[in-house]
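In: Below are the sequence and a predicted model for it; my questions follow.
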Amino acid sequence: MPLPFLTADRAFDAADDAALPFDDRERPRRPYRPGPWRVGVAALVLLLSSYVLFAAVIIALTDSPSAAAPVLVGGVVLVLCALRLLRVGVWVSTRGVRHVTFFTTRTTPWEQVSDLRTVQQPVRWLGLPRTVQGQALVLARKGHGAAEAPVLLTTHGADFLARPEAFERAADAMEAWAEECRRG
């Protein structure tokens, strides 16, 4: 089964001369691979969901299907949460930057983007309230102050913790997308 999210880094590594190595630039793409923390948590949630779904089958066989329905729904919700967790991140296309969080998705057209820059600042460690000093890729919008600039990627997020070279590669790819799409 092809896993397109695993080929993002290889595509950018293989195409040294092209800033945007993909043929279909209209389709949103994540210019980096999901990190080991994100994939590990999603795998654990899927493991838990397999136990819950198996319990639903056992309950349906031994009791009644109506008793198994809430357990089945819980297992399906766990699977959907794991899939959403894998979708979280920053996606780019020629239309704009799509920032996907667990509960929301926000797309900013390239016409509204004034700058994408990497800054040193306190960042959240794995999305928790604890902050540490790190780097962040910040999106500056036209007509908005610097205080409202959303943080897209950090060096201490679930995708880039202990992978500073992957963060640099992803930030460079995002800046290349911004430059190319704002020009064209």
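Out: Arrived safely. Residues are numbered from 1 along each chain as shown.

In: Please count neighbours and contacts with C-alpha atoms only from this point.
Out: Fine.

In: How about the longest helix along the chain, which residues are buried there?
Out: Within the chain, and with DSSP state H defining each element, the longest helix by residue count is helix 36-62. Applying a neighbour-count criterion of 16 or more other C-alpha atoms under 10 Å, one finds 38-39, 42-43, 45-46, 49-50, 52-53, 55-57, 59-60 buried in helix 36-62.

In: Next secondary structure after that helix?
Out: As assigned by DSSP states H and E, the chain's next helix or strand after helix 36-62 is helix 65-87.

In: Now for the residue nearest the centre of the chain: which residues touch it?
Out: Nearest to the geometric centre of the chain sits Gly89, at 1.8 Å (C-alpha atoms, centre = their mean). Taking C-alpha atoms under 8 Å, 6 or more residues apart in numbering, we find Gly89 in contact with Arg30, His99, Val100, Thr101, Leu152, Leu153.

In: let's see it at 7 Å
Out: For Gly89, the contacting residues are His99, Val100, Thr101, by C-alpha atoms under 7 Å, 6 or more residues apart in numbering.

In: try this one side by side with the last:
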Amino acid sequence: MPLPFLTADRAFDTDDDVALPGDAPEHWRRPYRPGPWRVGAAALMLLLSSFVLLAGVAIMLTGDPASAAVCCAVGLAVVAGALRLLRMGVWVSSRGLRQVRFFVTRTTPWAQVAAVRTLQQPVRWLGLPRTVQGQALVLRRRRDRDGQDAPPLLTTHNADFLGRPPAFDRAADTVEAWAEEHRSR
């Protein structure tokens, strides 16, 4: 079963100007591949969910449908969590920039984007409270109501780019290029 959200758009990986079928700028696309940490965590979650779902089937066979339903619901929730984990990241289209987190998705139209740039700053290591020095791709909006900086879009130490600095540079350059191209329109 193909899972299109696992792969980055091939247009970002090739240097030729060949248009891909269905290659439309209005479709949301992630300009990078999910990192090994993110894919590994999702794989472990799916492995756990298979055991939980198998336990639900075993409980159902013993004759306790209420417990089996709870077990199956937990298993399906873990599957949904794994799929959401794989969807997390930054997505771009001609309409704007979308940051997908585990519980929240925030879309910023290009008209509201003042700048997208890479900064050297303390960043969270794999999203944990511990911070390390690294690079972050940050978004500055034209009209920030609260005056606070938005959380970084991408960092060198998140689950997609930990140990992959060239991949971070390519992704940051691609998002910055999208911002430059679409902000000027």
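Out: Looks like it came in fine. Please read all numbers here as calculations on a predicted model, not as lab measurements.

In: Once they're superposed, tell me the TM-score.
Out: The TM-score (TM-score structural alignment, normalised by the length of structure 1) is 0.91; 182 aligned residues with a C-alpha RMSD of 2.0 Å.

In: Quick check: of the buried residues of helix 36-62 of structure 1, which lies closest to Glu111 of structure 1?
Out: Arg38 (30.9 Å; C-alpha to C-alpha).

In: That closest one contacts Phe160, doesn't it?
Out: No. In this structure, Arg38 of structure 1 is not within contact of Phe160 by C-alpha atoms under 7 Å, at 9.7 Å.

In: Let me see the ranges of the strands in structure 2.
Out: 89-93, 96-100, 105-109, 113-124, 131-141, 154-155 (DSSP state E).

In: Point out the most buried one among the ones you listed.
Out: Comparing the strands of structure 2 by mean neighbour count (mean count of other C-alpha atoms under 10 Å), strand 154-155 comes out on top with a mean of 26.

In: what about it, distance to the chain center?
Out: Its chain's C-alpha centre and that of strand 154-155 of structure 2 lie 10 Å apart, by C-alpha atoms, centre = their mean, to the nearest Å.

In: same deal with stretch 138-157 of structure 1?
Out: For stretch 138-157 of structure 1, the distance to the chain centre is 16 Å (C-alpha atoms, centre = their mean).

In: go on, stretch 159-170 of structure 2?
Out: 13 Å.

In: Name the residues of it that come out as buried.
Out: Going by 16+ other C-alpha under 10 Å, stretch 159-170 of structure 2 has these buried residues: Ala159, Asp160, Phe161, Leu162, Ala167, Phe168, Asp169.

In: returning to what we had before: and the longest helix of structure 1, what does it pack onto?
Out: Packing partners of helix 36-62 of structure 1 (3 or more C-alpha pairs under 7 Å, 6 or more residues apart in numbering; DSSP states H and E): helix 65-87.

In: Report all helices and strands that the helix it packs on contacts.
Out: So helix 65-87 of structure 1, by 3+ C-alpha pairs under 7 Å, 6+ apart, packs with helix 36-62.

In: Mean per-residue distance, the helix it packs on versus structure 2.
Out: Here helix 36-62 of structure 1, set against structure 2 after superposition, deviates by a mean of 0.3 Å using mean C-alpha distance after the TM-score superposition for structure 1.

In: and that helix, which stretch of structure 2?
Out: Aligned by TM-score structural alignment, helix 36-62 of structure 1 falls on residues 36-62 of structure 2.

In: Just give me how far that stretch sits from the chain centre.
Out: 22 Å.

In: cool, and stretch 66-83 of structure 2?
Out: 23 Å.

In: Dump the contacts of Gly89 of structure 1 into CSV; add distance to Gly134 of structure 1 as well.
Out: What follows is these, written out as CSV (distance: C-alpha to C-alpha, whole Å):
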residue, distance to Gly134 of structure 1
His99, 20
Val100, 21
Thr101, 20
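
In: how close does the closest residue in space to Val113 of structure 2 that isn't next to it in sequence sit to Gln121 of structure 2?
Out: Counting by C-alpha to C-alpha, 6 or more residues apart in numbering, Val113 of structure 2 lies nearest to Arg141, which is 4.6 Å off, once chain neighbours are set aside. Counting by C-alpha to C-alpha, to the nearest Å, the separation of Arg141 of structure 2 from Gln121 of structure 2 is 19 Å.

In: just Leu83 of structure 2 next, same as before
Out: For Leu83 of structure 2 relative to Gln121 of structure 2 (C-alpha to C-alpha), the value is 30 Å.

In: Kindly report the same for Ala69 of structure 2.
Out: 47 Å.

In: again with Arg106 of structure 2
Out: From Arg106 of structure 2 to Gln121 of structure 2 the distance is 23 Å (C-alpha to C-alpha).
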